[in-house]
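Student: the sequence isn't on hand, but the structure is:
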């Protein structure tokens, strides 16, 4: 029995709480998974998983052994990273977790340019607005907009770019409902909210002579900014969105700024990764590439605005 391989299988079964789901993810048969778990239990001399016809659960010993497996496998991975770094070449599979819309509109473009240069790497991307457990789920890094709340001190958050946000509406909506002249007047309008934004329904308007923040509301709250974008383009209300989300609509004249003299609110883009003493070349090379690529892509501001 390959002990490390069996430990990895045990960890995946525990994470999924399913033999079949773990087998599918690892691309092996369910019988192989069962055999490995049985051999592992025989080796440690205790039952690790309690199996019934309806559910799977850890025993008390299994819970303690699971935590030890995570620690051991983390050390093994760090040793592999050290060897890779000493060899000086990025290689293997780069596993990335990223915000949904950011991944669709920007990362999807950046990754093609990155892989054209680093063809020896394989890339595994998961788009999800929920922050994963990087270590448990095996991600090399996560890309997040706005200051992240790190679940533990073993993670590092490195700022790699800034994202301007603009409060926008369609010309039709403004003709029908009027243009707010202040932050307070937003309270009388239908404000479309992207719930995963760090500023969500708390919008800030920074004009030359005032700086105000108001809690807005409307008839649409969405966990994807593309849904909010579609609604604002359709003339259903006002939205506060990152410029990379609305750039094409601005260029086509479908959207315009509500407060022409306001400074855009700015959020940060972070690369988040486990705090390892030796950062693997595949991660460090990608972070450096993405930082330079985003600097070029996100340097653009609203056309013709001296305040942007």
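Tutor: Received the coordinates, thanks. What you see is a predicted model; the values in this text were computed from it and never measured.

Student: going by C-alpha atoms from here, please, whenever you check contacts or count neighbours.
Tutor: Fine.

Student: would you mind listing the buried residues in the helix or strand residue 10 falls within?
Tutor: When secondary structure is defined by DSSP states H and E, residue 10 falls within helix 3-16. Residues 6, 7, 8, 9, 10, 11, 12, 13, 14 are the ones in helix 3-16 that count as buried (16 or more other CA atoms under 10 Å).

Student: please apply the same query to stretch 108-119.
Tutor: So stretch 108-119, judged by 16+ other CA under 10 Å, has buried residues 110, 111, 114, 118.

Student: touching that stretch from outside, list them.
Tutor: 90, 121, 286, 289, 290, 293 (CA atoms under 8 Å, 6 or more residues apart in numbering).

Student: the stretch 201-308 of the chain: strands as residue ranges?
Tutor: 202-207, 210-215, 221-222, 238-242, 256-257, 265-274 (DSSP state E, counting those that start in this stretch).

Student: out of those strands, which comes closest to residue 168?
Tutor: Of all the strands of the stretch 201-308 of the chain, strand 256-257 sits nearest to residue 168, with 4.6 Å by CA to CA.

Student: contacting residues around that closest one?
Tutor: Contacts of strand 256-257 (CA under 8 Å, 6+ apart): 166, 167, 168, 169, 170, 171, 250.

Student: stretch 202-210 now?
Tutor: By CA under 8 Å, 6+ apart, stretch 202-210 touches 182-183, 211-216, 240, 259, 261-265.

Student: from the chain's centre, how far out does that stretch sit?
Tutor: Stretch 202-210 sits 28 Å away from the centroid of its parent chain (CA atoms, centre = their mean, to the nearest Å).

Student: now swap in stretch 70-88 and tell me
Tutor: 24 Å.

Student: show me which residues of that stretch are buried.
Tutor: Buried, per 16+ other CA under 10 Å, within stretch 70-88: 70, 73, 74, 78, 81, 82, 84, 85.

Student: ok, structure two:
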């Protein structure tokens, strides 16, 4: 049995706390994944993992071995990445975590165009909206609107594009309620709010008269921007939404932007990846592709 493969199985099983998850990543059966770890235990003459029907945990010897295996495999991957940057085309599965609002035609177009250029790369995209652990869950890259200073030393954040938010509503809603004249008027409108902003909390916008504080009491709150968009299209009220999600709605006239002389919630989209000496060619080329694509510069 190949010891290097056994080490990779062991690392993935520990990260995922599951033989089944490690087996899926390496395209083998859970029984074979378990045999690989037993191969290491026989070779080393010690138990590496405590096993129950629902849980895996490291023994004391296993914890020591795991730290060395992780470092060794990272260094091996770095060497392979350094060589492949100049000799090999990107290939393999690129496991991504992206915000929910990236489920839009422009981002799908980016994925399709990248695949056209690099057909040997496959995508595994998580749109759950949760804050994933890149190392433990085996993600290659996360696209996040985040503060890069909060990431810690183990992760790198590369800026990709500004994220512009617009205040929008359907033409039906605006005919019924009228367009707000300024930020303070939002307190009198039906608002659709993002859960990150507590109800009636003070927010700020940069308008013609400088920085203005305003409040609103949302008729609907959710952590899902796609639901906010659908509610706005139904005429339920005004919503703050990233332009990349609603650009086609604005072009079609099914949503209209209001208070366009105000700046709301400007931020940036970052590509976040594990701190490594060398990036794999699939991550490096995909990041370059994102940064060069004008569809995300909205």
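Tutor: That came through, no problem. Every value quoted in this text rests on a predicted model; they were computed, and no experiment measured them.

Student: quick one: TM-score?
Tutor: Once the chains are laid over each other, their TM-score by TM-score structural alignment, normalised by the length of the second structure reads 0.85; 295 aligned residues with a CA RMSD of 2.7 Å.

Student: out of the strands of the stretch 201-308 of the first structure, nearest to residue 19 of the first structure?
Tutor: Here strand 265-274 is closest among the strands of the stretch 201-308 of the first structure (CA to CA), at 27.6 Å.

Student: average distance between the closest one and the second structure?
Tutor: Aligned to the second structure and superposed, strand 265-274 of the first structure gives a mean residue distance of 2.1 Å (mean CA distance after the TM-score superposition for the first structure).

Student: and the angle for that strand with strand 238-242?
Tutor: Orientation note: strand 265-274 of the first structure sits at an angle of 50 degrees relative to strand 238-242 (axes from the mean of the first three to the mean of the last three CA atoms, to 10 degrees).

Student: how far does strand 265-274 of the first structure sit from its chain's centre?
Tutor: The answer for strand 265-274 of the first structure is 10 Å, by CA atoms, centre = their mean.

Student: by contact count, what packs against that strand?
Tutor: Applying 3 or more CA pairs under 8 Å, 6 or more residues apart in numbering; DSSP states H and E, one finds that strand 265-274 of the first structure contacts helix 134-137, strand 141-145, strand 155-169, strand 202-207.

Student: returning to what we had before: please identify the most buried of the strands of the stretch 201-308 of the first structure.
Tutor: strand 238-242 (a mean of 26; mean count of other CA atoms under 10 Å).

Student: any idea how many residues pack against residue 40 of the second structure?
Tutor: 20 (other CA atoms under 10 Å).

Student: show me where the first structure has helices.
Tutor: 3-16, 19-26, 30-44, 60-87, 100-102, 108-117, 134-137, 171-177, 225-233, 243-251, 281-297 (DSSP state H).

Student: what's the average distance of the third one to the second structure?
Tutor: Read it as helix 30-44 of the first structure. Helix 30-44 of the first structure sits 1.9 Å off on average (mean CA distance after the TM-score superposition for the first structure).

Student: what do you get for the shortest one?
Tutor: Superposing on the second structure and averaging over aligned pairs (mean CA distance after the TM-score superposition for the first structure), helix 100-102 of the first structure comes out at 1.9 Å.

Student: identify the residues contacting that helix?
Tutor: 127, 128, 129, 224, 225, 226, 245.

Student: please apply the same query to the third one.
Tutor: Outside helix 30-44 of the first structure, the residues that touch it by CA under 8 Å, 6+ apart are 1, 3, 6-7, 9-10, 19-20, 22-24, 47-48.

Student: quick one: which of these is nearest residue 231 of the first structure?
Tutor: Taking these together and measuring to residue 231 of the first structure by CA to CA, the closest member is residue 24, at 38.6 Å.

Student: gap between the closest residue to that closest one other than its chain neighbours and residue 1 of the first structure?
Tutor: If the residues on either side of it in the chain are set aside, residue 24 of the first structure comes closest to residue 30, at 8.0 Å by CA to CA, 6 or more residues apart in numbering. When distance is defined by CA to CA, to the nearest Å, residue 30 of the first structure is 17 Å away from residue 1 of the first structure.

Student: and for residue 236 of the first structure?
Tutor: 62 Å.

Student: next one: residue 163 of the first structure
Tutor: In this view, residue 163 of the first structure and residue 1 of the first structure are 50 Å apart by CA to CA.

Student: more neighbours: the two, which one.
Tutor: More crowded of residue 163 of the first structure and residue 1, by other CA under 10 Å: residue 163, with 22 against 10.

Student: isn't that one right up against residue 298?
Tutor: Yes: Residue 163 of the first structure lies in contact with residue 298 (CA atoms under 8 Å); the separation is 6.5 Å.

Student: residue 224 of the first structure reaches residue 194, doesn't it?
Tutor: Yes: Residue 224 of the first structure lies in contact with residue 194 (CA under 8 Å); the separation is 6.3 Å.

Student: the more surrounded of these two?
Tutor: residue 194 (23 against 17).

Student: contacts only, for residue 51 of the first structure.
Tutor: Residues near residue 51 of the first structure by CA under 8 Å, 6+ apart: residue 57.

Student: make it 10 Å
Tutor: By CA atoms under 10 Å, 6 or more residues apart in numbering, the residues touching residue 51 of the first structure are 18, 57, 58, 59.

Student: distance of residue 294 of the first structure from residue 106 of the first structure?
Tutor: Distance, residue 294 of the first structure to residue 106 of the first structure, using CA to CA: 8 Å.

Student: rewinding a little: okay, and the common contacts of residue 163 and residue 298 of the first structure?
Tutor: 242, 243, 244.

Student: distance check, the second one against residue 257 of the first structure.
Tutor: If I follow you right, that is residue 243 of the first structure. 11 Å.

Student: got it, and the last one?
Tutor: Distance check for residue 244 of the first structure against residue 257 of the first structure: by CA to CA, it reads 14 Å.

Student: fine, thanks again, bye for now.
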